[in-house]
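Undergrad: here you go, sequence then predicted model.
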Amino acid sequence: MENNVIISIKGKQSYEDMEDETIELVTEGRLDPDGTEGYTLSYQESELTGLEGTLTTFQIEPERITLLRIGEVNSQMVFEQGRRHLSLYDTPYGSLSVGVSTRKMHAELGLSGGSIEIDYAIEIDHAVAGQNLFQINVREKRPILQQ
């Protein structure tokens, strides 16, 4: 079953000796059950995020969330509370080794939507690059009523 949704994303990046950077995005996407206990949430990136031409997918499982990006930018980031995962971040300008250490995560989703929160530290080529917080709210897209 395809479920069209509205996705509100708030991302906050904190760097040492720099002002926090916050981005907010509202976009349309899809929320689909994956056949087990999880969900798949996906949307097309836009020019606003600098990732135009990239499909972003969150695979949400009870103990793990995987962020996949395919297109102009290719990456996979795995979030598991209290664990560190390494992945490759492939851009048109080259590849980087990215480490993700998840401090806290919470996902509460159903067919009609829900929320995801991920608090994690990111390191690039083994140097800590900052602290990030994703807050994602998902709600059903209501059909436009015809007059």
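TA: Arrived safely, thanks for sending.

Undergrad: going by C-alpha atoms from here, please, whenever you check contacts or count neighbours.
TA: Fine.

Undergrad: residue 48 should be in a strand, yeah?
TA: No - with DSSP: H, G, I helix; E, B strand; the rest coil as the criterion, residue 48 is located in helix rather than a strand.

Undergrad: how deep is it tucked in, by neighbour count?
TA: 10 (other C-alpha atoms under 10 Å).

Undergrad: what about it, distance to residue 75?
TA: In this view, residue 48 and residue 75 are 19 Å apart by C-alpha to C-alpha, to the nearest Å.

Undergrad: one more to weigh against that first structure:
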Amino acid sequence: MQKNVTVQILGSQKFSEGHEDQQELSVPGTFYERNNAFTVVYKEPESVSGFEGVTTFLTAKKGCVTLNRKGSVDLLQEFQVGARSISKYSTPFGKLWLSVLPQRVESDLTAQRGRISLEYDLFVDDNFVSHNLLWVTIKEDNPHESL
């Protein structure tokens, strides 16, 4: 059964040139368990440039997290510790080959809430771009909390 949730995302990147960047956002989404995997689905907010009309699917099962974006961009990335994953990133401006090399892939999810934590290096066309940390927290919306 799908549940309405709040998805909080915190990401940080340390780029090869030395500068760092952080993003934080909170969005509504849905969350469900199927075939021993948990999936959270949310629409990227209009405020995130380049992701207008994009729906993101994050699926976690033991030792593996999959990120799938559909809409004005298309991307399918798989995160498993020590396994380099190569994917095609399609945008309205063209295509890029991305790869990720995860050092940490953790998920602690229940039917009502949980978190996903990723640490990985990002490459574009085999060139190192950034070292990334991503934390996703999922919490079931409770309509009775506001009473």
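TA: Perfect, I can see it now. Bear in mind the structure is a predicted one, so any value in this text is a computation, not a measurement.

Undergrad: what's the TM-score here?
TA: After superposition, the two chains reach a TM-score of 0.94 (TM-score structural alignment, normalised by the length of the first structure), with 146 aligned residues with a C-alpha RMSD of 1.4 Å.

Undergrad: how about the secondary structure of residue 42 of the first structure?
TA: Quick answer, by three-state DSSP: residue 42 of the first structure is strand.

Undergrad: how about it, what does it touch?
TA: 29, 30, 31, 55, 56, 57, 58 (C-alpha atoms under 8 Å, 6 or more residues apart in numbering).

Undergrad: equivalent analysis for residue 131 of the first structure, please.
TA: Counted by C-alpha under 8 Å, 6+ apart, residue 131 of the first structure has contacts 13, 14, 15, 119, 120, 121, 122.

Undergrad: and in the second structure, which of those residues remain?
TA: Contacts from the contacts of residue 131 of the first structure that recur in the second structure, judged by both residues aligned by TM-score structural alignment, their matches' C-alpha atoms under 8 Å, are 13, 14, 15, 119, 120, 121, 122.

Undergrad: helices or strands up against the host helix or strand of the first one?
TA: Spelled out, it's residue 13 of the first structure. Element membership of residue 13 of the first structure, judged by DSSP states H and E, is strand 4-14. Counting contacts by 3 or more C-alpha pairs under 8 Å, 6 or more residues apart in numbering; DSSP states H and E, strand 4-14 of the first structure packs against strand 21-33, strand 127-140.

Undergrad: mean neighbour count, those strands: which tops it?
TA: Of these, the one with the most neighbours on average (mean count of other C-alpha atoms under 10 Å) is strand 127-140, at a mean of 19.
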